[in-house]
Structure formats: C-alpha cells, structure tokens
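Trainee: Sequence and predicted structure below; questions after.
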Amino acid sequence: MRMDLTRWTVRATGDLVEVPAELVDTLRAGVSATVPGSVHTDLLAAGLIPDPYLDRNEDLVQWIGLTDWRYETEFDRPAAAGAAALAFDGLDTVAKIELNGRVLGETENMHRSYRFPTGELRSEGNELSVTFASAVRYARARAAAHPLPRTNDGEPSNFIRKMACNFGWDWGPSLVTAGLWRPARLEITTGRLASVRPVVTVEGTEGVVTVHTEVEGEGTVRIRVAGIEATGDTARVPSPQLWWPHTLGEQPLYPLEVTLEAADGTVLDTWTREIGFRTVALDTTDGAFILSVNGTPLFVRGANWIPDDCFPHRVDAQRYARRIEQAKDVNIDLLRVWGGGIFESDEFYAECDREGVLVWQDFLFACMPYPEDVLAEEVEAEARENVVRLAPHPSLVLWCGNNENYLGWFHWDWQERLAGQPWGATFYEKLLPAVVGELDPTRPYVPGSPWALSPERDALDPDYGCQHVWDMWNERDYLGYRDTVPRFVSEFGWQAPPTFATLTEAVHDEPLAADSPGVLHHQKAFDGNGKLARGLAPHFAEPETFDDWHFLNQVNQARAIRLAVEHYRSHAPRCMGAIVWQLNDCWPVTSWAAVDGAGRPKPLWYTLREVYADELLTIQPRPEGLTVFALGFTPETVDVRRMSVTGEELASAAVAPGTALGPEFAAGDPAREFLVADAGDKRAFWFFAEDKDIAYPQAEFTQSVTGFDGGYEVTVIADTLMRDVCLFPDRLAADATVDFALVTLLPGESATFTVETEARLQPGDLTSAPVLHWIE
C-alpha cells in the first residue's frame, strides 16, 4: 500500500534576519505547500513574492536561500498489514526528518532518494516534518572549514550535493531552492523489491535480459520479458527487433515485468519498464571518438540539455515530451544531460526511449574542483542509485564523469592553486568507472568532457577524444571554427536573445534596449553583450535600433552554428559528432539555446533542422579551393552558379560533389557576387564578402496573406535577392508560431510561411517590419 503525501504547510524557522520584516509573522505561521514542490513556488503561489523570472525580481528573493524552512503534514495510518516506511524520492537538500517528535534521519544530497522505517504509527494524527537548513549557509560553512581553495566565482556549490546551477550560471539565475522536489509517500509492505537492475544485451540473434534484484521480506521473484518467463534471473527473447536512434531506424520496446510473490501467489510488489535491445560502443582508436549503435557508427547530431526550469518539479511528462519533440523535429539524435544540473526524472528517459533520442549522461560535477574527502560517501551513493535507476533505458548510451573539470585542471590555473590537493580526479578515474563497470557493464564511460583520452594529455588536444570549442565565442570570430578539425565536439555555441514575445513577457523596461536594466539582468554571461557586439562587428553594420539588434544577433547565432556544423560534418569520419550548446533554457534569458525559456524556437532552431538533416549540401573552403560536399546523399552532379546580387548568372556548371570548383567560380567582385549550388531540393550558398560589405539591392517583393482556420499563410515573392527572410508572428500574438525561418530567395523565387495562431491578426501587420525581416 502506498499513500502519496502531497498537502503540506511550510514555515520559516530559525534565524529570520534575512526575511523581509513584513513577511516574518506570516512565514513563521506558515503557508500552504505542495509536494513535489519548492519554497519559491509555494511562496509564489501564496502571493508573498514576485515572480523571480520577471524583470529584476531575482534580486528581491535572495533571502529565501539564506533561510531555514520546515515542511509539516499529518496523516493517519491506513488499515493495512505490514511494515511502514516513509519514502522520499528527492529532498532538496540538507534535511532533518522527524515523525511524532522522533528524528528518523538526516540528509545532505538532492540527487538521492531516501526511505525511513517509521516503527509504530498512531492510528490518527501522525505528525511529520522535514526541516531544510539553508543550502547557502551550509555550503559556505563547509568551504570555510576546508583547505581546498576557491577556484570558482560565487557560492561554493562544489561543497554540497545539490543542483549546481541553482547557485547561478552564465545562463541562469541564482535561486537556491529548498523543498521536497520529488514525490513523498507512506508505504506499508510485507515484502518489496528494494532494487531491480536489468542488464540487457544482444547475443547473436537473441536478446538477453539478466535481472539482478534485492528483496526486503520473503517472497519469490518472477521475471517476464515480452511475455517470456525467465529461467532463474535470465530471460532470452528470440530474434528481437533492434532499437535504433530515430535517425537510423525504429524504436521497438518490450515490456519487462518483475514481481515479488508470496507463497500463496499473492503479488507483493511489481516493477515494470519498457526495454529495448541494442548494442552500443565507443571507438577511441588512434584518438577517435566514434559512437556506434548496433555496430553502425554515427555522426552524432546533438544538443546539450540543461534543467528545463530552475524549479525542476514544474517539468512534467508533457513538457519533457514537448522538448524532446522539438529536438527530434530538428534531427537531433542525442541529448547530453549536462553535469551542472540533475539526473532527470524517469519521464525524460522514457520519452527518449520512445522517440529514439540518445542520451549522454554526465555525472553531476561541473566546472569546479570537488573536495574528495568531504563528498566521497555521498558521491558513491548517488552514483550507485542513479546508475541502477537509469540502466534499463535503451536511449542511454554513454556515462561521463564530469563537465569541464579537466579543462579547469589544464587551463584555469587549478594545478598551481590546488597545490597537490585532491580535486575530484579520483571520482572520475576510479570511483565512477568502477560503479559503472559493476552495475552497468553494457555502456561506455569516459572520465570527462572535454576529454583527450588520457589524464596526462591536454583536454583540448583536437586530435584526441571529445572537445569543447569556446574560444570562438569568448575570444575570436566564428569563422575560426574552420581552423581546426576535432575528432568530436561535445560543446560549442553562440549567444542570442530569446524570442521577442518571451523577452517582452519577462522584461518591462521602457524603453526596451540592449543595455536597459531588465535586458541586462537577463544576460548572465560575463561581458555577454560585449561579446555579442564583437561577434556582430565583423559581419554586420552596427544595429541602429533595438529591433535590428534583436534580429541581427539571432541571425548571427544561426550563422555561427551553421558554419560550425557544416564544417564538422564535412570532415567526417575524422570528426564524428557535434553537440551544440544548448537545446533549452531554464528561464527567459539571452543565451546559447535554440529553444528559449518559454519554449519558443529561436531562428537557430530552424537552422539546426537544416544542418542536422540526413542530407546536407554545403560549400566548404579547402586548400585546393571552394568545394561542394553532398553529405548523406550521392547526386551524380551538383549545379553550381556564380551570380550577381542583382540576379545575373555569371557562370554555371554541373560539378561532381567533392571536387574543387574551377576558376570561373572565383569572385570577380566579392561585394556583388555569390555562389549558389543545387542538388535536387537541397541548396547551399557561398557569399564572398561579409554582409556589411555586400552591395545588397534595395529589396523589392510582393506579398499576400491568406487566412485559414487556426492561422495564416504569408507568401513573399522576391523581385530581388532577399537574404535570410524571417517572419516573427510572436511579435503580434504570444501563441503564434511559424514553420521555418532564414530563407534566402533569388529573384523570382517565393516562400510561403504558415503561421498558426488563435488570434485575429491584420494581414498588413504580418508583412510589415519588424514582423517580416531580412538582411538589408
């Protein structure tokens, strides 16, 4: 018997000097709380704090993370036989659990679940409390008492096992949470499956499932896979269909059911999952980093995943499904769950299983040295629990020890500042691979990202392993992506503001400007706007209006990632993967995301759909000259034209893909000429000059708008060259979406945008600036 505990009261406790004076009495008395939940969302629901996602309200709620909080509830004991226990799937973070005045236990790890036997219960009125100490104060106290030097900015989140980005990141606010962030319940059992760990393999033509179980109480374990009863702990499925990533095949899933039965046949406990049969391998021969599924190497087309909300309990199955659909819709076949966040809920991985999206899972260490002596016991416990929990999912294909800690060791002065002190390497090189080897031997493990395949080799050696490429955004122009060919790129990215609707829903500056207070508050990167300006300068004239700033930075983000991905893909098989930073955001912010904090796609999202397509046509510079590559398909020839910006064809030829273009395709006047290549429905452009230097003609076009039930079709017919035409209907209606963006039209060509919205829009507004925008 299981009884969910969802209705609680939360009250501030202890020293309330940080609490605003007008709230002290109310918070001492307590307000209604919801589980799963957090203090922030409970106070927001009670109308006691402003929404921290809006304007600069984040600054007004910092006291929450500096305060202790007590959650309280009462429950009656159900009339069921058996031993009672309280189960907590997630406690955030430093907690004391008390029942009827007795301390059941204390915790200090957000990334674990807990179960406490209750002993005898009252028939009515059992009083349960969970008191959370301030995570900020706890981490500060630990850091102050430890010799490990500070090598990170801000709070010492490396001293507590909590979602690191709660303390702020270069795309996220500082909102240090507390609460029961995953479900809590009372369980009464006479026998239970304490742990179920299936190991799924493919042997020849058979699928083999070996299930390891731990049982509390008495009972017989029975295992069925696809209706087949196991012999002992192993079931063999003849000729199963193989599970593939969606870019390579289908995703057949098979039911796995494990039951614990009493001697009389009564079912005491049941554990069910859907599993898939597939093999996965990582080839690192001669420095390579090649992921294979079912023996088929793949060029990974990926994106990094961060927590989709600063308050993760708000991300439900429907929201996971929407994000994963957005990833799949742009041909992303792998999501890397980044190490500064959380082990996501089961719904995330199950949705990836169903949709064929691979998962690279970081262990939860990011960008900081970690005190091994303080954290070792908790790290092992959380690793063991989560490896067992996630191992049944066929979508999970790689474990990774940390994010950017080897980068810190080699490039952030750690070696000098740490002076020989342990910093986490034992976790990444010994503890975690041992846990994975013991509990999940079917999957590869790497110690970190970036990782040059040896702890003795510079983590950023492009000839080995997986790389992070950030010097373009931080220091150089994105044309520099072409200077090296890494074996695999697990992080690279370029910033842009969120969609206009998302920005203006969150920021209410008057006037709105790139440097207005609210816009700047929603830019968390160090010198972020300065880097945006320096990134624009080589390519575009300085924007004169906010609308131009917003549009050009979104275009520049898409251009940067297009250039990088096409470069990396054109160098396969030396380079065998690109994982863009990042798919999603956790709040409304200027960031590297393709989908903003309100779930709206930025122009980058549409660009990913093109550059991650199975078939890609691209023009690339090579030492022997410009070369047309057909990636993923094999046309006999590609039609290439050199054209003037006024529409004249200056040269043309049908060329074999992979061969350098002849001298007739060299620019006579770079400011007034460009190349266009066509193969079937695939097209590629090459402009010889940057936009600020191109003599674009004054755009001339005709347009028409046709309404239909649920939206509009907007057709643009170009009479002149029009580059990167976009339609931004979210400027007119918050629910409005459009089906594509950034289309370049030659004279005489047309594009029809499909806008979906429930709003009634004026046709003229849909074809006027800044809703309709292009490069001028």
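Mentor: Alright, I've got the coordinates.
Trainee: Every contact and neighbour count from this point should use C-alpha atoms.
Mentor: Will do.
Trainee: need the helices for the stretch 601-750 of the chain, in chain order.
Mentor: Assigned by DSSP state H, counting those that start in this stretch, the helices in the stretch 601-750 of the chain fall at 603-611.
Trainee: Kindly report the same for the stretch 301-450 of the chain.
Mentor: Using DSSP H, counting those that start in this stretch, helices in the stretch 301-450 of the chain cover 317-329, 346-355, 372-390, 405-411, 414-418, 425-426, 432-439.
Trainee: Mind checking the ones you listed for the one nearest to residue 82?
Mentor: Smallest distance to residue 82 across the helices of the stretch 301-450 of the chain (Cα to Cα): 25.2 Å, for helix 372-390.
Trainee: of the helices of the stretch 301-450 of the chain, which approaches residue 201 most closely?
Mentor: From these, taking Cα to Cα, the stretch that ends up closest is helix 432-439, at 13.6 Å.
Trainee: In addition, the following structure is provided for comparison:
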Amino acid sequence: MRRLALALLLIVASCVPATVTRAQPDFAAPTATGEVTSFPDWRLRSSSDVPVGGDVVSRPEYDDEAWTTVPRRSTVLGGLVAAGRYPDIHYSTNMRDKVNAGHFTVPWWYRKTFLSNSLAGSRTFLRLPGGIIPSAEIWLNGVMIAGPDVVAGAYPAHDFEVPLRAGVNALAIKVFPADSYEQFTLDFLDWSQPPPDNSMGVWRDVQLVRTGPVSLHNARVLTSLAVPSLDTAELTIKAEVTNHTSSDVEVLVRGSADGPFEEKVKVPAMGTATVETKQYVERPRVWWPYAMGDQPLYRLELEASVGGRTSDRTAKDFGIRHVRSFLNADGAQAFEINGRPFQVRGAGWVPDLFLRDNRQRVRDELSYVRDLGLNTLRLEGKEEHEEFYELADRMGIVLMPGWECCSKWQHYEKWSQADFAVARASAVTEGFRLQNHPSVLSFYLGSDTAPPPEVEKTYLDAFASTDWSLPLLPSIGPWASETLGPSGHKGAGPYWWVPPNFFYGEVAGGAFGFEGENGPGAAIPELAALKSFMTDSELEALWRDPDSVQYHLSWSTWFNHLGDFWHSLATRYGAPTSLEDFVRKAQLMNYEVNRAQFEAHGRNGLRPVNPSTGDIYWLLNNAQPELYWHLFDYSMTPSGGYFGARKGLRPTHVQYSYDDNTVWALGAVDGMNVQTTVFELDGTVRSDSTVPVSGPGAVDKVTLGASRTYLVRLLLRDASGNVVDRNVYWLSSSPDVTDLGSSTWYHLPQTSYADFTGLMSLPRGKLSVSSTVSGTRADVTLTNDSSSVAFFTRVSIHKGPGGPEIAPALWTDNYVTLWPGETVTVSASYREELLGGATPTVEVG
C-alpha cells in the first residue's frame, strides 16, 4: 500500500505545473514588531513566457529557475540590462536596434519568495512606498491582494494587510505595459531617446512591515521659526495612528524630537486618529543651503504602544528652517530662506533612464552640483528615491520638485474620475514624503501650463491634507492659476544655441525675473567620451554635417540635429577641419555661453529694478550619453561647459558684462582690487588698469581691443595681493546679433556673428608642467615659458600613461589661459578606487 500511495502521489505531482522551487528564499519578513524589511531583488519574466496566472505564479512552490534575477529598483528594461541581457545599450543606436520594443507591449512578472516566522499578536503589511509604473496586480501565496484599479500611477503609496504563512511565502507582481499619454507614469519627454519599455516596472522599494494592533503613518514635524531673530522655533509633531482591531483602543505614543514627549490618543475600531504634540526649541540649530550656513538635522522618533506593549515604531530626520515665497515689485517669483533673500542658481535634474538605483553615482552628481556652485535642482516629474532627498538635506542642496509637462500629467482634457483619484493620491503621497526634508523649497503643480481649476483644487486639497506648508507654484511659465494666481515666472526657453550677449538683454530668456528653465542647448562632451558611445560614421557626421540626425540628441525634430550650433561654431571660430578641431571649438562655445548665462544672472541679482531672482539651467545631467542639455555629460568627465558654468557661479568673482563692457566684482569686500588687462592676439597690451573695490558691484570698464579678436584677463586680488579670482575672455569687435523677430519658443536665429577665427592662428604655447599626485589628489603647476599665449589649456588625470581619464574629478579650475611667463596651479580630487590600482598620470593638452 505504501508503494502504491507513493506512486499515486508521484503521478499527481507530475500533473501540477512547476512544483519545485529552485531558488531558495534569501531574505525574511520582519521578525519583531515595528520592523520594516525591503525586498532585496526580484525574479523577472515576461508574461508571454508564463502561461499561468497569478494564482499559480505566486504559489511558494512555483518554479522560477528560468527567470532573471534583477535589482530591487529599476524598470523592466533596467533589470534586463543589469542582468547582462543588453550589453552596451547606450552605444550608438543599440537601444533602438537591439531592443525589441514589442517585448514590452505585454505585462511582466516580478516574483520573490521569502521566509516568515509566526509572531503572536502581530500583523504584517505589504507596503508600496510609491506606485508601480504604470499599474499592477499584486498576488501573495496564490491570492490577489489588489488589481490595477487600485495600484495605478507612478507615485501613490499603498499598505495592504497580508496573511503570511509560517515558512516560505511568495509575492508576485504583474506589471502592465506603460503609455505616458494614457497613464500617470514617468516620461523622459524630449530629454532623451525614449526607453523601449516606457519605464514600466517596480521602481521604488516594496516592503514588509510588522506591527501590533495599531500602526503609525505619516510622521511629520511642522516647523515654525522666528524670523529674522532665528532664536526660537515651534515644532508641531503629528502622525496618524490606525487601529486594525474591531475594538476601540487607547494608544500611548512616546517620542522625541528636540526632547522626549508622550501623548495618549483614543482610536476607534478599524479607524484612524491623529496624534499631535508641540515642542518649543530655544536657540534652534537652523538648516541653511550650503553656501549660506550649516545643515544640522534633528531626529524624530515615535513609538506606539497598547496595553504596555509596543505596537509600532517609526523615525525620520527633519530640519528647522523657514521658507517664504512672494512676488516682488516687478511681479517676479522670489524666495527667502530663514529671512534672507535666496536667489535660485539652479539646474534641471534627470534620473537614470532605467530608474536604476546607483547611489554612488547620485552622490557624485550632487558633489558636482556643489562644486559648480549651484544651489538648487528642479525635479520635473521625477520625484526620486528617499535617499536622494536625504543626501540633499545633508549637502545643503535646495530642491524644487513638481509634476511633468507634456504627458498625461498635462493633458488634463483626457482625465477621467479615476485619473483624478490617482492624481490626488500622488499628491498626498509626495506631500507626506517630502515635507520633512529641509532641502525642499516648493512644489510645482504644473510645468509648461498651469492646471485648470478642477485639477488645481484636487492638488491643493491633497497637499492641504498632508499639512503642507511650503510654497505651491502653478507653473514654470507666465501662466496664472485660478487660486494661486500669477506664477511669477517669465517663460521657458531658449533651449538651443544663443550667443553669450543674449543673456544680458531685456527680452524673454534674459537674466531678469525668475526663469523656470532655459539654456543654450548643444553640449558636446570631450573626445574620449564621444568615442565611448558613438561610431566612427556618427562621429564623422557630427563634425561634417550639421543637418544629420543624431541619435544621441533628442527624438524631437527640434533638437535632433546640431543645426545652428554647428553653423555658429563654423562662422565664429572657423569651419571644423577634423573631429578633434570640432570638439576643441565646441568646448569654447560651451564654456563662453554657460559662463555668460550664470554671470548675467549673478550680476543682475544685485540690481534694484527688475533683478534676477532665479534661473534653472536646462539641464544639469543626462539620462543616457547625449550631445545636449547638460553641464556634465553621462561619463561624468567635466568639459568646457562645466568649467564655464563653474567660473560664472563662483561666489567671489570678477566678471565682464557683454552689454556695456563693465567689469563687476561679486562677493568682493573693501580692500580688494581688480586688474583689467586687454591683450591683442600678438601679445600687445592694449590697456591695463588696477582699481580698488569697495564692495560688490561695477568697478571698471574694458577698453575694447583694436583687432577683430582680442583677449581680456581679469584678476581679483585681496588686500595682501593674492589672486582671489581669475577670469579670461576672448572678445570680438564684430558683435553677435540675434533676430528676435524670427525667433521661436525653442530657437533664436543670428544675423551676424562674433569673429574668433584669429584664435586659430595663435602659436601653440610652450608649457612646463610640474605635478604632485597621490591616490586622491593631483596638484598641477603650469608655467608658460613661451612668448605666445597658451590658450584654453586643459589638464586631465588618467589611470596610468595613456589610460582612460579619471571621472568624476573635482578640479579647482581648468581650460586655463596663461600669458608668457605666467604660472597657474590647478588641483583635482577624486576617489582612490577610480584608479583601479593604476598610477595617476597627468596629461596637459
């Protein structure tokens, strides 16, 4: 009988699909009350390869051995890239030609098994801190927990109470295909080539939370700071307490912020109540943007107990600061932080194209933000992971998040009632999530348009329910909303090449008022970076054919070829004669225009009438290797545009004004002086003057050179004669002239051009180089031993002689120009692990 029973059992087992689990659980659900665990990774498979439904896929015994292991956060395509399915995806047109977009027109399954113990009196919740792009079915142990009618949209958070088994459990998430015009997703708009999977996937953590009979949610600290004294602060501490039982309970909530406290709250059966308390802080440690002060953080800790037993815990950091938003006398958006004026000097942030979780890269990119001298990042519809905001809090970088343009987020006429519910849930989730971060300055309810009244009310009501106290802005353009009124922004653009003097004009896009996004478009990386993602034929077209469509520009016909950037380069500097010649000239183009944009806003921030109150450079970084819209390229090798921007953003700075030839000393103090020297290209000194400085402002005027091309050197010295800042311009007696009458929203044509062709005939300067290098730093001293100007000299640090360049690296200066006999020292710092064991080697070019 035993043999017969065993035989029958084997026959029955063979008829059940996939009954053996090959991959054993590698993590466990929380083992104590108040704990949270995140799923560490996933097993991924297309539904076209899975002939069964969620009731089978989510059984613990289902066999997923043939599935692909992918990281815990990324899109479907990002997971496949991480698993090695698509090597070199960013090279040439590989993403378009080697990835079949049709594979992502069907749902994909994410699956994970895990262990759970039995904990008497506890409850377990499946927590989605943010939505899944675009919608999903959630299955656990053969049972559907929620469908796409509930789990929809990129942002809404969800908590589902789930019954776990003692032993092995299985979670399966069926993610549906994405369409950014039909669903609330994350779209990269015209910022890059679109990812073939349209960003579908599990892009934020999925967590398991264990509590007792009650749980804590949405812990927050509302801060009220005395301004301008900053000597006291009032903290209002709030959280929701949810009762998961069928009886009323009295809950004791203990906690600490600036000191300990406790409050009792009665929570009805299956209901929620808000616990609230206040604390008063004398001489608070105030949070400032990094250029204005320190970034101290406080810690909020809460514990809820019932009948003397802990039921749930939560903790988070917060900062004490005060933000004020207002329209100035000229109708421009303006900000104060802690009672002091705050001029936004910012750029647009772009996440990874596949929403991959690369924290070291994010730290490096935010380090570049501070190195550049930017103080703000704008996040358009890419609200990022919690760690991003924590880094910004600690680094003192101000953030302006908001919803995106152009996709369904802005096609309000297509919204159904279900869409309104998703939009409201998105705002509630982000409102609770962001408000404790002192780095957050505001939130944009719209981007390229202001939301209509019904949509605006949905957002305003949602944010109000979270106790949101920061400014809510209607749009980045000159559109007013019904409730919030005028935006105080003057309009977006330009987005493509403009000459440096454009930013000194009093037309839209110039350096006055508040500019939500604009920039000069094309941004050409250095040669080694270009060769890492472009083929020889693509590189040939890059320097020879301005009208050729470049895959590493936008898919948009407005921005898919170099066009006027190339023509301006060829006219101003001479037609390129080789790829190397084109790249050199492009660095000059990017340097001069980026410097001018930031210098114009810096200067005009000081003027009493129609000042510049803010500017968002479009963009900071890229989602993939690209030829436009960045201050540093995807390889993170800083190029000409980076150092031009960095020069223009120096807080203590001497600069030239393209509109009236004046010389300004920003951030200067009494006792300093400015030396202004004008050189002809043959080395003749046209003029040389030194004037004292009495505070920030205009200090001198440049005497124009006689040649069509000439050079200006500005030196700002302190009272001891030490050079505090150094700035070199190449100028022309032939001005750049634009044709405003023929301009469009994205482009401003030119009718005449500056003449810099004389630079191409400069003799090559002879430099002597001495350097001291270590595992983390290089100091390079350059001396011009020749009788010629050593123009626009670039210094780089490499992994051994002839090896790849080390990036990221933080340089004190680069692309420097030295006059005969002049000596300049530049330094770089970098992470030792980037050397890979090689000896750091300096190259000068």
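Mentor: That came in fine, so what should we check first? The structure presented is a predicted model; accordingly, all values stated were derived computationally and were not measured.
Trainee: Of the helices of the stretch 301-450 of the first structure, which is nearest residue 28 of the first structure?
Mentor: Of the helices of the stretch 301-450 of the first structure, nearest to residue 28 of the first structure by Cα to Cα is helix 372-390, at 32.2 Å.
Trainee: Could you list the buried residues of that closest one?
Mentor: 372, 375, 378-379, 382-384, 386-390 (16 or more other Cα atoms under 10 Å).
Trainee: Of these, just say which sits nearest to residue 730 of the first structure.
Mentor: The closest of those to residue 730 of the first structure turns out to be residue 390 (Cα to Cα; 38.1 Å).
Trainee: what's the counterpart of the closest one in the second structure?
Mentor: Here residue 390 of the first structure is matched to residue 434 in the second structure, going by TM-score structural alignment.
Trainee: repeat for residue 744 of the first structure
Mentor: In the second structure, residue 744 of the first structure lines up with residue 817, judged by TM-score structural alignment.
Trainee: list the contacts for its match?
Mentor: 728, 789-793 (Cα atoms under 8 Å, 6 or more residues apart in numbering).
Trainee: among those, which recur in the first structure?
Mentor: Here is what carries over to the first structure from the contacts of residue 817 of the second structure, by both residues aligned by TM-score structural alignment, their matches' Cα atoms under 8 Å: 789-793.
Trainee: nearest spatial neighbour of the residue most central in space within the first structure, skipping sequence neighbours?
Mentor: The centre of the first structure sits closest to residue 305, judged by Cα atoms, centre = their mean, with a distance of 0.9 Å. Here the nearest residue to residue 305 of the first structure in space, its sequence neighbours aside, is residue 337; by Cα to Cα, 6 or more residues apart in numbering that works out to 4.9 Å.
Trainee: Tell me, how many residues neighbour the corresponding residue of the second structure for the one you found?
Mentor: Aligned by TM-score structural alignment, residue 337 of the first structure pairs with residue 379 of the second structure. The local packing of residue 379 of the second structure (other Cα atoms under 10 Å) involves 21 other residues.
Trainee: show me what contacts residue 379 of the second structure?
Mentor: If you count contacts by Cα under 8 Å, 6+ apart, then residue 379 of the second structure has 348-350, 399-402 around it.
Trainee: Which one of the residues you listed is nearest to residue 592 of the second structure?
Mentor: Using Cα to Cα, residue 348 comes nearest to residue 592 of the second structure of these, at 20.0 Å.
Trainee: tell me the contacts of the equivalent of that closest one over in the first structure?
Mentor: Residue pairing (TM-score structural alignment): residue 348 of the second structure is matched to residue 304 of the first structure. With contacts defined as Cα under 8 Å, 6+ apart, the neighbours of residue 304 of the first structure are 335-338, 491, 579-583.
Trainee: Apply 7 Å and report the result again.
Mentor: Contacts for residue 304 of the first structure (Cα atoms under 7 Å, 6 or more residues apart in numbering) come out as 335-338, 579-583.
Trainee: Just put the helices of the stretch 301-450 of the first structure in TSV and tack on distance to residue 231 of the first structure.
Mentor: Listed next are the helices of the stretch 301-450 of the first structure as TSV, based on distance: least, Cα to Cα, whole Å:
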stretch	distance to residue 231 of the first structure
helix 317-329	35
helix 346-355	27
helix 372-390	22
helix 405-411	45
helix 414-418	53
helix 425-426	39
helix 432-439	21
